[in-house]
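In: A predicted structure for the sequence below; I have some questions about it.
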Amino acid sequence: MKPEFKIKPFKALSLTELYQILQLRSEVFVVEQNCVYQDIDGKDAKALHVLGMHEGVLVAYARLFMSGDYFEQASIGRVIVKPSFRDKKWGHDLMQEAIKGILEHYGETKITISAQLYLKKFYESHGFVPTSETYLEDNIPHIEMKRG
């Protein structure tokens, strides 16, 4: 059974949802990836938040930005699947929901992402193509990719 996805603006998030989002982002981006960085970057209030819930647990998450809020084009960021659920391949469902969310909420088809380099093939499977050389972001190799 796949997660139930919903997309919410920041102000519509419950305190429990916000707590789960920040907890999951910290679990993966700070602890698992051993990367000390400022996850709470002041951009969450502008974003739409894609939440993938399974039996009351946040198992997948991403945030969406309209063009001009992060990149020149619309963008998807903080793409994450809870480690204990990665074997279910729900990252693909998450990306489909995020791409659909950009179209439905912003009316945009062109999307830019800053992808961790090791996920390049994953994003290519969703129609993204590399548009930059590799660069370091928070000491992790990234690559800019675009779709549409």
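Out: Yes, it's here. Residues are numbered from 1 along each chain as shown.

In: hey, let's count contacts and neighbours off CA atoms from now on
Out: Noted.

In: check the secondary structure at the nearest residue in space to I102 that is not next to it in sequence for me.
Out: Using C-alpha to C-alpha, 6 or more residues apart in numbering and skipping the chain neighbours, the partner closest in space to I102 is E108 (6.0 Å). Assigned by DSSP: H, G, I helix; E, B strand; the rest coil, the conformation of E108 is coil.

In: quick one: E108 from I80, how far?
Out: 22 Å (C-alpha to C-alpha, to the nearest Å).

In: those two: which has the busier surroundings?
Out: When E108 and I80 are compared on other C-alpha atoms under 10 Å, the one with more neighbours turns out to be I80, at 22 against 18.

In: could you pull out the helices for this protein?
Out: 15-25, 90-101, 120-124 (DSSP state H).

In: so which of these gets nearest I7?
Out: The closest of these to I7 is helix 90-101. By C-alpha to C-alpha, the value is 7.4 Å.

In: for comparison:
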Amino acid sequence: MLKTLVKTFQELTTQELYDLLQLRSEVFVVEQDCVYQDVDGKDQKALHVLGYIENKLVAYTRIFKPGDYFEEAGIGRVVVKETQRHHKYGNDIMEVSIQAVSQKYNVSEIRISAQTYLKSFYNNLGFLEVGEEYLEDGIPHINMLKTN
């Protein structure tokens, strides 16, 4: 069972911050072979959703209130450690993130910038494609919106 925590940037311990940056780098930079600026100055505004198995960070997202990233609330940097993906922790961390947006911001409309190959994953969570596919850091993405 995935143990989750939702924290502001200020509430993160140094170890939690290190672990989440390490996981994001491991997947987005190394595994996906994408050179980009992960530390983008937005973490300070975000709520951080951390997912643990046996005290090891295996899943993560960051969420934003409306207006801080998109016009709507947003979820981003959705990541699951490669060796843990078969456990469906992506669904778990997204469900907690969607619930956190609702509870913390009292809104149900959520926008994401999804890697295109994950469209069906996000469709299953209630997100629908909006607009055209585009390249972000050399990877095909599409905007998706959840309205309920």
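Out: It's in. This is a predicted model, so every value here is computed, not measured.

In: possible to save the helices of structure 1 as TSV with mean neighbour count?
Out: TSV is the format used below for the helices of structure 1 (neighbours: other C-alpha atoms under 10 Å):
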stretch	mean neighbour count
helix 15-25	15
helix 90-101	19
helix 120-124	16
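
In: for these, which one sits closest to G148 of structure 1?
Out: Of all the helices of structure 1, helix 90-101 comes closest under C-alpha to C-alpha, at 10.5 Å.

In: equivalent range in structure 2 for that closest one?
Out: Here helix 90-101 of structure 1 aligns to structure 2 at residues 89-100, judged by TM-score structural alignment.

In: give me the mean deviation of that stretch from structure 1.
Out: Taken over the aligned residues, the distance from stretch 89-100 of structure 2 to structure 1 averages 0.5 Å (mean C-alpha distance after the TM-score superposition for structure 1).

In: any idea how far Q73 of structure 1 is from the residue nearest to I102 of structure 1?
Out: From E108 of structure 1 to Q73 of structure 1 the distance is 8 Å (C-alpha to C-alpha).

In: between those two, what contacts are shared?
Out: Counting by C-alpha atoms under 8 Å, 6 or more residues apart in numbering, E108 of structure 1 and Q73 have no common neighbour.

In: I40 of structure 1: neighbour count?
Out: 10.

In: measure it to A62 of structure 1 for me?
Out: 14 Å.

In: just K2 of structure 1 next, same as before
Out: For K2 of structure 1 relative to A62 of structure 1 (C-alpha to C-alpha), the value is 16 Å.

In: so the two - more neighbours on which side?
Out: When K2 of structure 1 and A62 are compared on other C-alpha under 10 Å, the one with more neighbours turns out to be A62, at 24 against 11.

In: if I look at the residue lying closest to the more buried one once chain neighbours are set aside, how far off is D44 of structure 1?
Out: Closest residue to A62 of structure 1 apart from its sequence neighbours, by C-alpha to C-alpha, 6+ apart: V79 at 4.4 Å. Going from V79 of structure 1 to D44 of structure 1 by C-alpha to C-alpha gives 13 Å.

In: overlap in contacts, those two.
Out: In contact with both V79 of structure 1 and D44: R63, using C-alpha under 8 Å, 6+ apart.

In: how about the strands in structure 2?
Out: 3-8, 47-53, 56-64, 73-80, 110-115, 128-136, 139-146 (DSSP state E).

In: save those as CSV, and put in distance to V27 of structure 2 too.
Out: Below are the strands of structure 2 laid out as CSV (distance: least, C-alpha to C-alpha, whole Å):
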stretch, distance to V27 of structure 2
strand 3-8, 19
strand 47-53, 15
strand 56-64, 11
strand 73-80, 7
strand 110-115, 13
strand 128-136, 16
strand 139-146, 13
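
In: quick one: which of these is nearest S25 of structure 2?
Out: Nearest of these (C-alpha to C-alpha): strand 73-80, 10.0 Å.
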